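> Predicted model and sequence below, questions to follow.
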Amino acid sequence: MPHEGNLLQAAVVFLFAAVLTVPLAKRLQLGAVLGYLFAGVIIGPSVLGLIGNPQSVSHISELGVVLLLFIIGLELSPRRLWVMRKAVFGVGLAQVLLTGSVIGTVALFVFGQPLNSAIVLGLGLALSSTAFGLQSLAERKELTAPHGRLAFAILLFQDIAAIPLIAMVPVLAGGDHSTTAAQDLNHGLQVLGSIAVVVIGGRYLLRPVFRIVARTGLREVSTATALLVVIGTAWLMDLVGVSMALGAFLAGLLLADSEYRHELEAQIEPFKGLLLGLFFISVGMGANISLLFSAPAAVLGLTLLLILIKLPLLYVVGRLAGGLGQLNALRLGVVLAAGGEFAFVVFKIGRDQGLFEPRLYDLLVLTITLSMALTPLLLLLCGRLIQAKPAVVPVPEHLRSIDTDAPRVVIAGMGRMGQIVARILRAQNIQFVALDTSVETIELTRSFGGLPVFYGDPMRPEILSAAKVEQAEFFVIATDDPETNIKTAEIVRKRYPHMKIIARARNRQHVHRLVDLDAQAVRETFYSSLEMSRRTLVGLGLSPTQAQARIDRFKLHDEQVLAAQHAVYDDAAKVMQTAQEAREELARLFESDRLDEQSEKPASSL
């Protein structure tokens, strides 16, 4: 049992390393995961040796993966999982079998491994890191992207596949054959019984328990109950030899439709983040860095070979089986090209069963760890290459040629605002022409109403000439980029000095800049905000007449303040001063309106 002082020291070391390295990694755009891995390497026995025994925290750190899978289960539901069955059991199975076969073949024929070792190597390295992949996708807000959804489905199948793989390793090693068919049947019944306990408990026991706990109103008891559910399920599954993470996922899946789902997620989330960070730190601590210096060619060569085999295979699976586009298939490959945490478990059992020599085991662990460390760098490189070389969308000729009669209005930008303007003008039989730079938007708009929308950048003079802007009365600028709107207004004002320009503005500063160009600025959220405020006032007890009077008062007052601030909008101090004075004046006006209404009540009641 470790001494209490050692536990406190270890906690301080872990927290200090995380606080120091993770923000630095995030600032360098490398991702939090790489920061945790780097922290583990620094404090581990290979560098500073602040934590002498990495295995002492491995079991606690595995709870991070357990909690992650529980929250993933909460965000799904049995119905949604059934919808995903083709991606999970179709694409996931294809990925594991294809990647495992190729890596196993390389291990068998290139590196001369025995057949049983090659099978374990192939299937073990075919697995990817659930924690690493999902954390990387979450950091980039890509979990709901096409490649993010497919990555999740593949990772989910890999977690399921890890169970038979772990059970298969001793058999392939030719280990203990003393188990009888009756014992195997007994173990299978234990697994099924444990799953049945989780299913029945999740359906009929947990909801009444959470209902009772919720009535106490004690947050700490609610947190303890949530942790008990997750850790208890993981412990039960671990007892019968099933993956703790898969057991937690099953528990979360059963509670996905529960009315306490959001409460559970909120209670677990802080622990998940800390323990997941601890998991990555423990992975970094377990890396045998000395092997990197004694045999750098072998370590780096195997790491690159692993990525160079898995990435193209994942790309092919994503394209052919997953139906992804080229860029999304490439992103899928980059996210899942690294090794996974379950490979550590599989290879450790293989080493203990005599399938691998200790040196080969250390080499495999370091290879998987380095492949994880390279993933954020590959994601960063992939993102920059995609940004640097955007896909060129071919523009059909019928969208390029602007064939129109003399328009009275030209609209730049056919997004939400531009489409509404176009529909109203069409209803009034007013001639107009619209320009946009999105082929998808143009084709969608044309398919609905046959509107005269053409491909063209409104900041290019030849496009403006082709659209016959000189014959128009109004130029409406409705794109969702404030800088584009301002530059377009500048160009139109310079080329067509007498043109009436109405432009969409993001905020007050953009209003001022557009007014400088003699354009009428329309704030994109101003009028919808006024309507929301009016409905809120009515809901709070004001009559519709009173609420509308308040809104009209505010609108007039705000427009007056905006006009007054235009003279000083480049002086921040004066803008702040006028804003403060405007707030006080508006409060006085509202109070005056309220007193006037009160004084009128007795007269109206007579």
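That came through fine. Numbers count the residues shown, from 1 in each chain.
> CA only for contacts and neighbour counts going forward, please
OK.
> show me where the protein has strands.
Secondary structure of the chain (DSSP state E): strands located at 409-412, 432-436, 453-455, 474-477, 500-505, 520-523.
> Figure out which of those strands is closest to G188.
strand 432-436 (62.1 Å; Cα to Cα).
> on that earlier part again, can you list the strands of the chain in a markdown table and add mean neighbour count?
Shown next, in a markdown table, are the strands of the chain (neighbours: other Cα atoms under 10 Å):
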| stretch | mean neighbour count |
| --- | --- |
| strand 409-412 | 24 |
| strand 432-436 | 25 |
| strand 453-455 | 25 |
| strand 474-477 | 24 |
| strand 500-505 | 23 |
| strand 520-523 | 18 |
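> Pipe those strands into JSON lines and attach distance to L125 per row.
What follows is the strands of the chain, written out as JSON lines (distance: least, Cα to Cα, whole Å):
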{"stretch": "strand 409-412", "distance to L125": "52"}
{"stretch": "strand 432-436", "distance to L125": "48"}
{"stretch": "strand 453-455", "distance to L125": "48"}
{"stretch": "strand 474-477", "distance to L125": "54"}
{"stretch": "strand 500-505", "distance to L125": "53"}
{"stretch": "strand 520-523", "distance to L125": "55"}
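> ok, and here's another one to check against it:
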Amino acid sequence: MEFIWLLFAFVCGLAVKMINLPPLIGFLLAGFLLNFLGFEASSTLDSLANIGITLMLFSIGLKLHVQDLLKREVWASTLSHMGVWSITFAGIAMLLTILSLPYFGVLEFSTAALIGFALSFSSTVCVMKLLEETGELKTRHGQLSLGVLVMQDIVAVIFLVAATGNIPSIWAIGLFGLLLLRPIINRIVDQAGHGEMLPLTGLFLALGGYELFYLVGVKGDLGALIFGILLASHPKATEMNKSLMNFKDLFLIGFFLSIGFTALPSLDMILMSLLITLVMLIKFVLFFVLFSKLQLRSRTSFLSSLILSNYSEFGLIVVALSVANGWLNKEWLVILALAVSFSFVITSLIYRNAHRLYRRNKEALRRFETPKCLPEDIFVQPPNAEILVVGLGRVGRGAFESLNCLAEGTVAGMDADKNRIQTMKEAQQNVFYGDGEDADLWERLDTSGMRLILLALPIAEDSTNIAIQLRKANYQGHIAAIARYQDEREELLASGIDNVFNFYTEAGMGFAEESLALIHPTAKAE
């Protein structure tokens, strides 16, 4: 990457972060500024952007399970939403045509519906970044959103085949043979170890999957996704994803910069793109209604709809093809590039307050719930639990197992990762599924017999929010939490949490004390 790109990305990213906004907004701004100042994108920037997207799709695959895509709330909501939205947007565009607004006056219903179809996709990049930043990838609404994104990606493949006329090679049938190669792929990952070979193996599989699918005439991004899904059940899937995270985030900067290089807009283009951005509200309402009708709880419907209500970079591909085929004027590519950028900014700003918005409006939103929810949205509280560990990752799992040794029969665990809960239940452990940030859960959960709740969550803000919800739900016991940094510890204590464990500092102290006891047995006792 040329230094000037890094300079603008760094300055703009840091500037927006200093005012408490997501850095991706700064990266988008950097791209438009570079374009305005006369800099041009090169093939290097496009290559970096493509690698970032490929790694991101591979990472999605590592967290997905095929059975999740077969759920009715995933495929039915995706296909229904795309159809209804495309027709709805076409109707709105026809109304704007009557009003003779710029660029809408020459549209026909078919071309307007095509633009609506392009805007029906949600941004995989934007959604993934937000879910990662908030630690919600494995929550109910996080997994639902990822399922919808994958279904949209499948529709994208079908569209590209139909629009370009490029039918996949007969050799594409051989891709089904990847299922037979799964043991070999797993063996390769086993041999990679835990060092630098693990991220290198991930890069090899992600880019190799892309090239393999592209070679037989199938969308390369889908190949990266499929290879990730093949590894989703591997014990090292989570470790591999973490090892690739920094690489992926760095390469994705190229993607955000590349959007700004699309074209320089006129004032009319900016106004039309803002108008299209406002229509996202309808996209949100459609998602919410469909999810609610499919028996999802109001909170799941609300959060999923909110994070999916943006426009996708794939929409630019659809419009580019339409321009190349003479179906649309080239100005529409600029208008949609701006609308996509604006949608990223709005979604990033609003979703950061999503849980607060739900708590504020939950009574009104609950009216849309069906009387009967889906079975997996109903939690069963373990009886006789005096101590509850919320979050069963590495730290939480260790605390849960240690407490079970000290107070067996009175400890329960809760986590938002259904697969983790299922595995622990099969091992006869006292755990149940639940999202700690779910305000409804704490209102319905009986905490009267609980004396201590441990919040073993990686994001300090989540622990603060849960502590507030617990007090509002009239919880009378003690709350403990973990922190990585001293400033986080102070914030958590200020929010009313009784004890905060800095696991970097205090784990080191514990290690020192245990080691010192080897040569001075009385040191530990003292």
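Here it is on my side, so go on. Owing to the predicted nature of the structure, the values given are computational and were not obtained by experimental measurement.
> just to revisit the earlier point, what's the closest of the strands of structure 1 to L366 of structure 1?
Comparing the strands of structure 1 by Cα to Cα, strand 432-436 comes nearest, at 51.5 Å.
> now for the strands of structure 1, which one comes closest to F590 of structure 1?
Of all the strands of structure 1, it is strand 520-523 that lies closest to F590 of structure 1, at 23.6 Å by Cα to Cα.
> Quick one: distance of the closest one to the chain centre.
Strand 520-523 of structure 1 has its C-alpha centroid displaced from the chain centroid by 34 Å (Cα atoms, centre = their mean, to the nearest Å).
> who does that strand touch, helix- and strand-wise?
strand 500-505, helix 508-516 (3 or more Cα pairs under 8 Å, 6 or more residues apart in numbering; DSSP states H and E).
> I'd like these laid out as JSON lines, including distance to L246 of structure 1.
Shown next, in JSON lines, are these (distance: least, Cα to Cα, whole Å):
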{"stretch": "strand 500-505", "distance to L246 of structure 1": "50"}
{"stretch": "helix 508-516", "distance to L246 of structure 1": "52"}
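> so which of the ones you listed comes closest to N53 of structure 1?
helix 508-516 (58.0 Å).
> just the angle between that closest one and strand 500-505, please?
Angle, helix 508-516 of structure 1 to strand 500-505, by axes from the mean of the first three to the mean of the last three Cα atoms, to 10 degrees: 170 degrees.
> What are the contacting residues of helix 508-516 of structure 1?
P482, I486, A489, A503, A505, Q520, A521, V522, R523, L562, H566, Y569 (Cα atoms under 8 Å, 6 or more residues apart in numbering).
> got the contact list for the fifth one?
Going back to what we said before, that points to A505 of structure 1. Going by Cα under 8 Å, 6+ apart, A505 of structure 1 touches P482, N485, V511, L514, A521, V522, R523, E524.
> quick one: the closest residue to it other than its chain neighbours from P482 of structure 1, how far?
Nearest residue to A505 of structure 1 in three dimensions, chain neighbours excluded: R523, at 4.7 Å (Cα to Cα, 6 or more residues apart in numbering). According to Cα to Cα, to the nearest Å, R523 of structure 1 stands 11 Å off from P482 of structure 1.
> Kindly report the same for H187 of structure 1.
Counting by Cα to Cα, the gap from H187 of structure 1 to P482 of structure 1 is 65 Å.
> what's the neighbour count on A162 of structure 1?
21 (other Cα atoms under 10 Å).
> again with K86 of structure 1
Residues near K86 of structure 1, counting by other Cα under 10 Å: 15.
> likewise V209 of structure 1?
11.
> any idea how far T130 of structure 1 is from it?
When distance is defined by Cα to Cα, V209 of structure 1 is 30 Å away from T130 of structure 1.
> ok, longest helix in structure 2?
The longest helix of structure 2 (DSSP state H) is helix 72-98.
> List the buried residues for that one?
Neighbour counts over helix 72-98 of structure 2 (16 or more other Cα atoms under 10 Å) mark 73-78, 81-82, 84-91, 93-94, 96-97 as buried.
> Would you mind pulling up the elements that that helix packs against?
Against helix 72-98 of structure 2 (3+ Cα pairs under 8 Å, 6+ apart) you get helix 109-119, helix 140-164, helix 280-293.
> what angle separates the last one from helix 109-119?
Translated: helix 280-293 of structure 2. 70 degrees.
> Aligned to G104 of structure 1, what sits in structure 2?
The alignment partner of G104 of structure 1 in structure 2, by TM-score structural alignment, is A90.
> Tell me who's in contact with that match.
Per Cα under 8 Å, 6+ apart, neighbours of A90 of structure 2: F109, S110, A112, A113, I115, G116.
> repeat for L365 of structure 2
L365 of structure 2 sits next to S298, R299, F302, Y358 when contact means Cα under 8 Å, 6+ apart.
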